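Peer 1: got a sequence here, can you model it:
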Amino acid sequence: MSNRKTATGVICSVGVIIGIVMNNGQVRTNKAGLELIGNAESCRRDPYVCPAGILTDGIGNTHGVVDGTRKTNEQITADWQKNILEAESCVDKYAAGKKLPDNAFSAAVSIAFNAGCPKIQASTMFQLFRAGKIQAACEQFPRWVYSGGKVLPGLVARREKERELCLSGLQ
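Peer 2: Predicted structure coming up:
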């Protein structure tokens, strides 16, 4: 596998990392959810500052990032899997995740991964999930498009994809 070099650093393959995580069999998030998260976050070997002003690397990883340190596929995979499992735990605890259909669960994991559990856990969306009002909960995604008080076009696109995934398969 070759790495492409961009003006912002060396990127890695989201598809390769998804394949490794899926083969590990430890996450519940389905392939569509992993693709949504991975494609929205992208994959970068070198640390960068995300739109929220946080030092980030890999696929949206903000834990233990060291400026100037380039990561391998194995390190990126380990970080991402840990972060996905943390988001899944948040959804299980605060959105009755074990009762959610796979697509709704995976969409909820995506927003928990992106917004962070402390911000999303008391949200109307998670309250609706807990109450079993899945369709109403799915309609909450478009509300989560702000960062630093501004609407970010990337979040608008991501939230619509999360909403669509969440609603897919519901009767």
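Peer 1: could you use CA atoms for every contact and neighbour count after this?
Peer 2: OK.
Peer 1: C-terminal to the longest strand along the chain, what's the next element?
Peer 2: Assignment by DSSP state E gives strand 44-49 as the longest strand of the chain. As assigned by DSSP states H and E, the chain's next helix or strand after strand 44-49 is strand 55-58.
Peer 1: in the longest strand of the chain, what's buried?
Peer 2: Arg44, Arg45, Asp46, Pro47, Tyr48 (16 or more other CA atoms under 10 Å).
Peer 1: could you dump those into a markdown table and include distance to Gln127?
Peer 2: Listed next are these as a markdown table, based on distance: CA to CA, whole Å:
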| residue | distance to Gln127 |
| --- | --- |
| Arg44 | 34 |
| Arg45 | 36 |
| Asp46 | 37 |
| Pro47 | 35 |
| Tyr48 | 34 |
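Peer 1: to compare with the earlier structure, here is another sequence to fold:
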Amino acid sequence: MIDFLKRLLMLLSGLSAAPAKSEPVLEVRPEPTLEITPEPVTMGDEGQKVLKYFEQCRLKAYWDATGKVWTIGWGHTGPDVYEGLVITQARADQLLRDRLAREFVPGVLGAVTCSMAQHELDAMVDLAYNIGVVAFAGSTLVRKFNAGDAAGAADEFPRWNKSGGQVLLGLRRRRAANRALFLGASGDAAIKIGVAVT
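Peer 2: Next up is the predicted model:
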């Protein structure tokens, strides 16, 4: 009788008594947690290494490779760039951050309809920065990538090697670096691959 009263008191107080041998014991297991890698939403450091290496920051306005467009900083162009313009390094860095955030990263994210890794985004943003968002969005590279053909997309980078209708060694090198970055190389390794192109 005392055992019965003890069990009853424990039950009433919210505590459970040890289960009888005939009662089944339920094992509670924690819910599994999923580790989800978030989609990249900006250009990473490795991509910026490649972009900055090939753009080469210049603080005084200069003509681009075609001799038709005034350029300054990290390849910044536009109506605010004119002959004789000089800027600081801080201004050049800010112009790059602003254009990546406002124009090029959103342009790539808007054109690509499937998941991508950071290194793939980085390579595609650098390409778009160099050729323009409109050309990038309409490219075979984007069509192949969106169709799930990442290898085919990687092979499209070398095709973007012309400026003003002429093949340029600097663009051949940059595209080799873009392709390597797209395939997973670090920024430094991608630059070495690009520089090795002759």
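Peer 1: other SSEs contacting the longest strand of the first structure?
Peer 2: With contacts defined as 3 or more CA pairs under 8 Å, 6 or more residues apart in numbering; DSSP states H and E, the packing partners of strand 44-49 of the first structure are strand 9-10, strand 55-58.
Peer 1: so what's the counterpart of Asn39 of the first structure in the second structure up against?
Peer 2: Structural alignment places Asn39 of the first structure opposite Tyr53 in the second structure (criterion: TM-score structural alignment). When contacts are counted by CA atoms under 8 Å, 6 or more residues apart in numbering, Tyr53 of the second structure is found next to Ile191.
Peer 1: wait, Leu121 of the second structure sits on Gln48?
Peer 2: No - the pair formed by Leu121 of the second structure and Gln48 falls short of the contact definition of CA atoms under 8 Å, at 11.2 Å.
Peer 1: what's the nearest residue to the most centrally placed residue in the first structure if we skip its chain neighbours?
Peer 2: Central residue of the first structure (CA atoms, centre = their mean): Ser110, 3.5 Å from the mean position. Using CA to CA, 6 or more residues apart in numbering and skipping residues adjacent in sequence, the residue nearest Ser110 of the first structure is Ile37, 5.7 Å away.
Peer 1: for the helix or strand hosting that neighbour, give me the average deviation versus the second structure.
Peer 2: Taking DSSP H and E as the definition, Ile37 of the first structure sits inside helix 31-41. Mean deviation of helix 31-41 of the first structure relative to the second structure after superposition (mean CA distance after the TM-score superposition for the first structure): 0.7 Å.
Peer 1: number of nearby residues for Ser139 of the second structure?
Peer 2: A count of nearby residues for Ser139 of the second structure, using other CA atoms under 10 Å, gives 15.
Peer 1: my error: substitute Gly164 of the second structure in the last question.
Peer 2: A count of nearby residues for Gly164 of the second structure, using other CA under 10 Å, gives 10.
Peer 1: check contacts around it.
Peer 2: Shown in contact with Gly164 of the second structure (CA under 8 Å, 6+ apart): Thr66.
Peer 1: and whichever residue in the first structure pairs up with it, how far from Tyr48 of the first structure?
Peer 2: With TM-score structural alignment as the matching criterion, the partner of Gly164 of the second structure in the first structure is Gly148. Going from Gly148 of the first structure to Tyr48 of the first structure by CA to CA, to the nearest Å gives 18 Å.
Peer 1: just Leu85 of the first structure next, same as before
Peer 2: Taken as CA to CA, the span from Leu85 of the first structure to Tyr48 of the first structure is 23 Å.
Peer 1: swap in Ile17 of the first structure?
Peer 2: Ile17 of the first structure sits 19 Å away from Tyr48 of the first structure, taking CA to CA as the criterion.
Peer 1: ignoring the adjacent residues along the chain, who's closest to Gly60 of the first structure?
Peer 2: Glu41 (5.4 Å).
Peer 1: tell me how many other residues surround that neighbour.
Peer 2: Applying the criterion other CA under 10 Å, we find 19 residues in the vicinity of Glu41 of the first structure.
Peer 1: for Thr42 of the second structure, same thing?
Peer 2: A total of 17 residues lie near Thr42 of the second structure under the criterion other CA under 10 Å.
Peer 1: repeat that for the one 3 residues further on.
Peer 2: Residue crowding around Asp45 of the second structure was assessed by other CA under 10 Å; the count is 14.
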